[in-house]
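> Please work out how this folds:
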Amino acid sequence: MRIVIAGGHGKIAQLLERQLSTAGHDPVGIVRNTDHVADLEKVGARALVLDLESTDVATLAGHLDGADAVVFAAGGGGSSGAERKLTIDRDGAILLADAAEAAGVSRYVLVSAMHTDDFDAKRAELPAADDDVFQVYLRAKSEADANVRARDGLDWTIVRPGTLTDDPATGTIAVGSRLDSGEISRADVADVIATSLIEGTAVKTQFEVTAGEIPIGDALSTIKY
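Take a look at the predicted model:
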């Protein structure tokens, strides 16, 4: 499968790219910095240099021609301000969904975050104070998730992980529509995405995921939205 990954230089994305490449698939990571191309090549991915904040649907759709799936793993980053939470975490995810539909790519996996729908609407309005940026982030993720869920033309999967760590993969998780707060390694999140894509599971499902005791393949094959 040819799988195009927005946010291709992120930690989860590079773990995913390596896993997909090792399994014989063709990962393509979208990056905006040419300095990141070599890093993607090291993990077995091809790089597509494109800035999601300055492109349009038609241009992005042209790059998705022939893809089997897309993954949105991009984000404004922990140091970015409130506005970029909306232009990347929300608008970038919606742009990728628009482009996927335009290109006829039905499979879409969106990396979101736990408890995004709990955002404080008043505190999440711009302009936000520095201590309210997290509320804008939750709002951005929640609104992106809702937009993607509403698309009948996409076979979407929305993954809402808990607090991310750099611990090694365990291969086991806990999943549910709503979980208590918890941690999960980025490696396990990448495995969740890869398993869903390769095995065709968790389609039309949105779920929260943390570290747990259920093998990833078993968890994804049984979860219901």
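> When you work out contacts or count neighbours from here on, use the C-alpha atoms and nothing else.
Fine.
> could you pull out the strands for the chain?
2-6, 26-31, 46-49, 69-72, 107-111, 155-161, 163-165, 172-176, 183-185, 205-211, 214-215 (DSSP state E).
> would you list these in CSV and tack on distance to V136?
CSV is the format used below for the strands of the chain (distance: least, CA to CA, whole Å):
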stretch, distance to V136
strand 2-6, 21
strand 26-31, 24
strand 46-49, 27
strand 69-72, 18
strand 107-111, 17
strand 155-161, 16
strand 163-165, 17
strand 172-176, 24
strand 183-185, 21
strand 205-211, 19
strand 214-215, 33
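> For the comparison step, fold the sequence that follows:
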Amino acid sequence: MKKVFVVGAHGHVGKQMVEKLGKQGYATLAGVRNENQFDEYQDMENVEPTLFDLTSSPEDMTTAFKQSGAEAIVFSAGSGGATGDDMTLSIDLDGAIKTMIAANNAGIKRYVMVSAAGADNRSFWPNSGLPGYYVAKHYADAYLKNSGLNYTILRPTALTNNAETGKIVLTSEADSKMDIPRADVANSVVEILGDDNTVNNIYEITSGDKNISDVL
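Sure thing, here's the model as predicted:
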């Protein structure tokens, strides 16, 4: 696999992800909302910004994916914590599902979802501060598992801007604070795309003391 389409490439994780993928030799399409964001990618190796609208139709997304020549889709988009539940449903749920429909229609079978730790834990949602977000992530993940795509779901804990460590652990094995640098989430996606053994698996991760490649 050498060509990857990243949906949500202008996010805090997505931007680091496309840069890391490009450095690893992937021809990386950075899906962004606005042409004004294109200049931010001009110095990144093997990265090409492209317009992608998560509010568009599955048919338009299918056309975009077909024209891209991508062999894998990574969904790393989010409406952001400042928006209401209506935008969260539009982007994090409906937008995500439309990309899955489009990926299938475009014949792109590999799909990686950046989700969130706790998406399968209903008891966590009410006190999370973002219950609508977790509902959206839960049902987007559920749709993906039944989509027929060769999926991997990555569920990181709370995101920080700390320096990357290259070390993670599954949350089920963690005994430390539940957070993880965004850079290590990006590193994990790069690792996932390079390892077919991650197909049809779900990983809930946080900072830890194990090499990413060993955990995944």
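> Can you lay out the strands of structure 1 as a markdown table showing mean neighbour count?
Listed next are these as a markdown table, based on neighbours: other CA atoms under 10 Å:
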| stretch | mean neighbour count |
| --- | --- |
| strand 2-6 | 25 |
| strand 26-31 | 25 |
| strand 46-49 | 20 |
| strand 69-72 | 25 |
| strand 107-111 | 25 |
| strand 155-161 | 25 |
| strand 163-165 | 15 |
| strand 172-176 | 20 |
| strand 183-185 | 21 |
| strand 205-211 | 23 |
| strand 214-215 | 14 |
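> Nearest to L138 of structure 1 among these would be which one?
strand 155-161 (11.3 Å; CA to CA).
> counterpart of that closest one in structure 2, which residues?
Strand 155-161 of structure 1 lines up with residues 150-156 of structure 2 when matched by TM-score structural alignment.
> which residues are contacting the matching stretch?
Residues outside stretch 150-156 of structure 2 that contact it (CA atoms under 8 Å, 6 or more residues apart in numbering) are 109-119, 141, 144-145, 179-180, 185, 189, 192, 198-206.
> Can you find the partner of V215 of structure 2 in structure 1?
By TM-score structural alignment, V215 of structure 2 lines up with A219.
> My guess is that match contacts I173. True?
Yes - with contact defined as CA atoms under 8 Å, A219 of structure 1 reaches I173; the gap is 7.4 Å.
> could you check the distance from G148 of structure 2 over to A103 of structure 2?
Using CA to CA, to the nearest Å, G148 of structure 2 is found at 10 Å from A103 of structure 2.
> Looking at these two, which one has more neighbours?
Per other CA atoms under 10 Å, whichever of G148 of structure 2 and A103 has more neighbours is A103, with 27 against 13.
> Please say which position in structure 1 that one maps to.
With TM-score structural alignment as the criterion, A103 of structure 2 matches A100.
> got the contact list for Y134 of structure 2?
116, 118-119, 125.
> let's see 7 Å
119, 125 (CA atoms under 7 Å, 6 or more residues apart in numbering).
> What's the match for it in structure 1?
Under the alignment (TM-score structural alignment), Y134 of structure 2 pairs with L138 of structure 1.
> Can you tell me how far that match is from A121 of structure 1?
10 Å.
> What of T170 of structure 1?
36 Å.
> Could you do I30 of structure 1 as well?
Counting by CA to CA, the gap from I30 of structure 1 to A121 of structure 1 is 31 Å.
> Map V109 of structure 1 across to structure 2 for me.
Match for V109 of structure 1 (TM-score structural alignment): V112.
> now swap in E183 of structure 1 and tell me
E183 of structure 1 maps onto D179 in structure 2 when the alignment is built from TM-score structural alignment.
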